[in-house]
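A.B. asks: Quick one: sequence plus predicted model below, questions after.
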Amino acid sequence: MRKNLFIVLLVVAANLGIWAAFNRPIAEEPWHGMINGFSYSPYGRDDNPLESRMPKPEAIDRDLALLAQYGRSVRTYSAIDGLEVIPALAQKHGLQVTLGAWLDQRTELNKREIDSLIDLGKRYDNVTRLVVGNEAILRADLTVRELAQYLRQVRKAVNKPVSTAEPWHVWLRFPELVQEVDFIAVQLLPYWEKVPFEQAVEYVTRRYNELRTAYPDKPILISEVGWPSEGNRVGAAVPSLAHEARFIRRFLNEASENGMDYFVMEAFDQPWKKGIEGSVGAYWGVFSASREPKFPMSGLIEEDASWNSQAVLAACVALLPMVLFGLRFRNLRAHGQLFFAVLIQASASLLVWTLFVPAHLYLTDLGLLLLGILLPAQIGLLLVALINGFEFTEVLWKQDWKRAFKPLTGHEARTDWPMVSLHLACYNEPPELVIETLNSLAALDYPNFEVLVIDNNTPDEAVWRPLEAHCAKLGPHFRFMHLKPWKGFKAGALNFGLRRTHPSARIVGVIDADYLVTPDWLRSLVPYFDDPKVGFVQAPQDHRDWQHDRFTEWANWEYSGFFNIGMVHRNERDAIIQHGTMTLIRKAAIDASGPWAEWCICEDSELGLRVMEEGYEAVYVNHAFGKGVAPDTFGAYKGQRFRWAYGAVQILKRYWKWMLPGFLGGTGRLTASQKFHFVTGWLPWFADALHLVFTISAMLWSVGLLLLPQYFEFPLAVFLFPTLGMFAFKIMHSFVLYTARVPCSLSQRLGAAVAGMGLTHSIARAIFAGLFTKGRAFLRTPKGENSAALVRGLLMAREEGLILLALWTCAFGVGLEYGLHVREVTFWIVILLVQSIPYAAAVLHSIASALPGGTRDSEPAAPAALAAG
């Protein structure tokens, strides 16, 4: 108990320390004086001049009253559409105004702006300077000659200093423009110049001095200077609240010392600018869009002032789960308890951080929709991480396994061996393959068994007749039955076998047509049925003839992970999956729970679940008593996994109430641990389905970024980072557990990872097919097929290959359009490339089945892959 309490306190303390380390207050020179001026756009959170949603005069009045507390003047950008009230309201609050007119290629708009500018400039004494156009030359909306005409018109009408606002390089490039103005209004925004924050103020001063040297007779006004608090990284320029606060403080002190005239860019955040300047356009304000100061002008600076509340909340969220886990799983080594406690705390912290980040942002309707999609997906990812982490923790650090079953020995003198009826259902299998299996069954070292061979709908008599003859040769314990026509697929054949089972048989065994069993199979496992609570005994599947075949080698070790890790873990709480070979079932349990389900294409798992529901226990002996033939082609391999995933959905749709806890209306007799393992065991397959959804969404979003950039912005990194983290965690989880529990080499572990990832798309398709269809033809896993040619190898992964190509095309297109100097662009490209890895793995594994060294010699198989109903 003390150890558990110490671990919890240690993790909580570490959590608080990490939050504090990432949010250390920063000391910066304070600013105590008045600010010369603010660039002022009066638009509030819900205003948008592009959509003619303009601020009301009373809102502008409140803005100017607030700004008068901090500064001496404001600079505006337009003199029409309701902004004509600014000079009068500014005068009311003692503010001077540098009045601006917006100019572009629209002649009529320009005329309205100039007329209003002249009128306001004449009427109000607090309008001290006039700025005709803002970056009109930079945007190429006007030529220098055209702009000069507007400048002359305003100067002639108003006896006040006149200029236009342009970046420093425009003024240096066009000295003739300088001759047309009374002062130089220069925009100095080092962020857009990709200048690192640490060098930003020095950069502003340098550019200012360049202009002063070039034009010593012209007064210089810095018409815009600032740094954004949020948005995309541009080269080495990183937006952040701390950077904005530090830049503003440093610049204000620098400007005061050197007598610079300036307007801070800008007074208030402008959410509407996201549509024209990207995400960064909304976050240049000294005040938020809700008119709250974003940072202090003196004292320590914090990137997120609410970090301490978030840290405490994250600790509180994680505290109870960590305590309960420590109390419930005391048989874990300290390393395991510490690891899972850290995982719980990290998940809680990431969740809290994710929930708080949007509070600092101005999300569009599309952004809110994306948030509504990504937030549940984020929670799902964290849940999967915790489930995988629990398996990881127990497998590595459990001190004693209470249900570690081994082959039983020491029964040589036993005489009361119960009768076992072995059922082998086959369809269109190569006869020589089945004959090998029958010979291995005939060699079983067990005194009391029968073998029923049920051939289901094989159309070619030349295929099934040799089996009939061989069963006759093996003697009366082997019975052959040919069914045609017969419904129900494999389950239908097995049910026929149940009705023909010897009356004295107490145990039913199922074996695949390609398995070679060891003689001690039954003698080593049947004694477990002496315990009347045991409903079925399961041994793992294993494979043969893969050693010199790259494709089947990878597949073999991918299968092995489930049987050496997942099944061992599930067995500890009596929650294993029954699979349709190397399984022995108590006949009375079948009688109680009902026969094989002909509606389900995973009739083995379905029956095992029903046997457990009847209150029987299961035994898993992690020892291979037989080896079969792995699928020869990627098409067969993924078809098999499609069937398993589709069948899992069928089972969940039918028995979902069995999986619910009692307080949610759950029914049935499954234990809480069994429910947990059945649900969480299939959950990663649903995560694969979400992977497909995210992949398609990412491609569509990329198209939106390329074709409709005014509506689409790069998703928040807080939602993308966990995707990368989850991918890395899954790789680590699999690799470490394989190293600890699966007896294979490094190259074989890597091959197994390729094989497993390559099934992602097939599993996703199966999940959606299972959710939205009622039934599907039984998909047989072909055995003994000749490996496909290279072209067919590609065709077997054609869907995966097309998605792979689409993802790479999107990544290339986004990089080409936006450039890699923007952090969010690079991050998005990485996401697209990571999303493409399972599809690349599928193509690679499919090709491996056709390349030299990736094939094996075999006899041709019958061409059919679907059993007749």
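C.D. replies: Nice, thanks for sending it over.
A.B. asks: Every contact and neighbour count from this point should use C-alpha atoms.
C.D. replies: OK.
A.B. asks: what's the burial count for Pro709?
C.D. replies: Using other CA atoms under 10 Å, Pro709 has 16 other residues around it.
A.B. asks: want to compare, so here's the second one:
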Amino acid sequence: AKKAANAAALAFLPMLLIAFFLSDWNVFGRVFLAGLIQACVSTLIVGLNVPVEYYLTQRDLIGLGLLIGATVLTAAVLLSHGFEFGEMLFKKKWQRRFMPLPPHDPDMQPFVSVHLACYNEPPEMVIATIDSLAKMNYQNFEVLVLDNNTRDEALWKPLEKRCAELGPRFRFFHLANWPGFKAGALNYGLKVTDPRAEVVGVVDADYVVDPDWLASLIPHFDKPDVAVVQAPQAHRDWEGQPFKRMCNWEFDGFFRIGMHHRNERNALIQHGTMTLVRRIALEEVGGWSEWCICEDTELGLRLIEKGYDTRYVDHILGRGLTPSGFAAIKSQRFRWAFGAMQILKAHLPQMIGRSNLNLAQRYHFLTGWFAWLGDALQLVFAFGSLIWTLGILLFPKAFGLPVIALALPILGFMAFKAALGPILYRRTMDCPWKDILGASILSVGLAHAIARGVFAGLVKKKGVFVVTPKGWRGGGALAFFNPIREEIGMLFALLLGAATLVAQRGADDLETQLWVGILCLQCIPYVAAILCQVAAYMPERPVPGEHGGAVPSNA
């Protein structure tokens, strides 16, 4: 009773604030979030009372302290997801929903410079992007193709030729031995941009752009405080191959859900394709950051810190290719997680100190990467569980299992968080259950790569920008196992620990059963990674009657 009273007292103020500040949610949504807060606080109270109810050695106390820290972090991740979940399902009306606008008269169109940076890309893929830009329903623009560090002339010479064929509006630059990766190429593009340009657009080398991209979004810049107008990333040619389907829907969830959540408080994540930036604002903040391997997101944050407005228009105006295989998307997520930690370290003073960021923007940029920190926490928890299991096996008197009282709620929180995503997908997107399952498997299967990216980003200062391969992956038996060797190793270690524990202590002991269950639950991300790799090797089949991408959401 005392623990329940303490939990209710600690949770009372946050729940009161929810009732007051989330008045634009319906009652059920506020009760849902308040209940989530109460569950998190109650779990923490239970953990803090473990030393009172059990006799713990110094070693046990260290383990308990680590678990309590893990509980706090897990609860923070869960609450941020719960807030996003609640807002998407229970908010009565969105205050910031931007749509494509009627185009300007051709004589009144601002001049736009579109920058296409590429490196070692298949020329036919890049030429398809260039040709789509040539077909835009917009008169006042130029295209700069910025090929950086591609040594093979067979890859960049066709691009130079195609730009020459399209006339002076298309300019090609081959930048040999150029520093700064993609950001370095884009900064060079700024230097050679037409002086008339008021807006700079960026598009990836694999995108086929809708003819109305500029015409429907440029009118948003009539508002002088608008610095960024971002359209969603989307994909084509994904329907007939299982792994491509998984990639399409897993990506699409963020643009249908997360970007709306952040856009509501002018805290969106800027992406390096299908983005438009006011040139004067871009130059004011110093261009693209070459120290950060996620230069697009970092730029968006600097612009928001300067007090500019950023807008997300959830209307698909271009489609690219999915990553070529599981190894490719793992490399991409590692880079994103690494870059996120670079940004967090560099901008933390602005997020918690004096800056133009309001409280809601600070919240989003501090908690926006909680999901990835949660993946890092899962990896720590897996290693910690293996070490503790080894201690139980080798020194059974020194390593007891009283911490199960707290370990189980942590895993329960993780399971609850995992369930929120599929529910959101089903309620907010035109997504069949089989694709929700596929997207969920991919999301879970990427946890190990993201965790490695988080830790590398926290420790290292500089990263290497690795282009995400598009198209299709190579063959061979070793090629299959190489991208998932670490996941296979972790899966083997967890299962071996569980089997050895059962063999030593028997299957009838309740605490052993619970700990084996905990070890088995932690196998899920590694099993998911193997399933992703299997899906990547499945053959592609024609799918009659389906279109080339996800259904746009403009509600």
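C.D. replies: Arrived safely. For clarity, every value in this text was computed on a predicted model and none was experimentally measured.
A.B. asks: What would you report as the TM-score here?
C.D. replies: The TM-score (TM-score structural alignment, normalised by the length of the second structure) is 0.96; 543 aligned residues with a CA RMSD of 1.5 Å.
A.B. asks: aligned partner of Val112 of the second structure in the first structure?
C.D. replies: Taking TM-score structural alignment, the alignment pairs Val112 of the second structure with Val420 from the first structure.
A.B. asks: same question, Ala327 of the second structure
C.D. replies: In the first structure, the residue matched to Ala327 of the second structure (TM-score structural alignment) is Gly635.
A.B. asks: tell me which residues in the strand or helix carrying its match are buried?
C.D. replies: Assigned by DSSP states H and E, Gly635 of the first structure belongs to helix 634-659. Residues of helix 634-659 of the first structure classed as buried under the neighbour-count rule (16 or more other CA atoms under 10 Å) are 634-652, 655, 658-659.
A.B. asks: Over to stretch 384-398 of the second structure?
C.D. replies: Applying 16+ other CA under 10 Å to stretch 384-398 of the second structure flags 385-386, 388-390, 392-393 as buried.
A.B. asks: That stretch maps to which residues in the first structure?
C.D. replies: Mapping stretch 384-398 of the second structure onto the first structure (TM-score structural alignment) gives residues 697-711.
A.B. asks: How about stretch 28-36 of the second structure?
C.D. replies: Alignment of stretch 28-36 of the second structure against the first structure: residues 335-343, by TM-score structural alignment.
A.B. asks: for the stretch 751-869 of the first structure, what spans make up the helices?
C.D. replies: For the stretch 751-869 of the first structure, the helices defined by DSSP state H, counting those that start in this stretch cover 760-772, 790-795, 798-818, 823-848.
A.B. asks: who's in contact with Pro122 of the second structure?
C.D. replies: By CA atoms under 8 Å, 6 or more residues apart in numbering, the residues touching Pro122 of the second structure are Leu155.
A.B. asks: Hmm, I typed the wrong one, I wanted Val313 of the second structure.
C.D. replies: 97-100, 229-232 are the contacts of Val313 of the second structure under CA under 8 Å, 6+ apart.
A.B. asks: In ChimeraX, how would I select just the buried ones from those residues?
C.D. replies: The ChimeraX selection below is limited to those of these classed as buried (16+ other CA under 10 Å):
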select :98,99,100,229,230,231,232
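A.B. asks: lining up the contacts of Val313 of the second structure with the first structure, which overlap?
C.D. replies: Using both residues aligned by TM-score structural alignment, their matches' CA atoms under 8 Å, the first structure keeps these contacts from these: 97-100, 229-232.
A.B. asks: burial measure for Val464 of the second structure, as a count.
C.D. replies: Applying other CA under 10 Å, we find 13 residues neighbouring Val464 of the second structure.
A.B. asks: again, but for Gly488 of the first structure
C.D. replies: Here the count is done by other CA under 10 Å, and Gly488 of the first structure has 22 residues near it.
A.B. asks: what does Ala443 of the first structure give?
C.D. replies: Residues contacting Ala443 of the first structure under the criterion other CA under 10 Å number 12.
A.B. asks: distance of the aligned residue in the second structure for it from Leu282 of the second structure?
C.D. replies: Aligned by TM-score structural alignment, Ala443 of the first structure pairs with Lys135 of the second structure. Using CA to CA, to the nearest Å, Lys135 of the second structure is found at 26 Å from Leu282 of the second structure.
A.B. asks: Which residues are in contact with Asp375 of the second structure?
C.D. replies: With CA under 8 Å, 6+ apart, Asp375 of the second structure has these contacts: 447-448, 450-451.
A.B. asks: What's it aligned with over in the first structure?
C.D. replies: With TM-score structural alignment as the criterion, Asp375 of the second structure pairs with Asp688.
A.B. asks: Measure the mean distance from the helix or strand encompassing its match to the second structure post-superposition.
C.D. replies: Assigning secondary structure by DSSP H and E places Asp688 of the first structure in helix 672-707. Superposing on the second structure and averaging over aligned pairs (mean CA distance after the TM-score superposition for the first structure), helix 672-707 of the first structure comes out at 1.1 Å.
A.B. asks: Show me how far that helix is from its chain's centre.
C.D. replies: Counting by CA atoms, centre = their mean, to the nearest Å, helix 672-707 of the first structure is centred 7 Å from the centre of its parent chain.
A.B. asks: so what's Leu444 of the first structure up against?
C.D. replies: Contacts of Leu444 of the first structure (CA under 8 Å, 6+ apart): 517-522.
A.B. asks: Now, those residues that are in strands?
C.D. replies: Val517 (DSSP state E).
A.B. asks: Just the buried residues of the contacts of Leu444 of the first structure.
C.D. replies: Buried residues within these, counting neighbours by 16+ other CA under 10 Å: 517-522.
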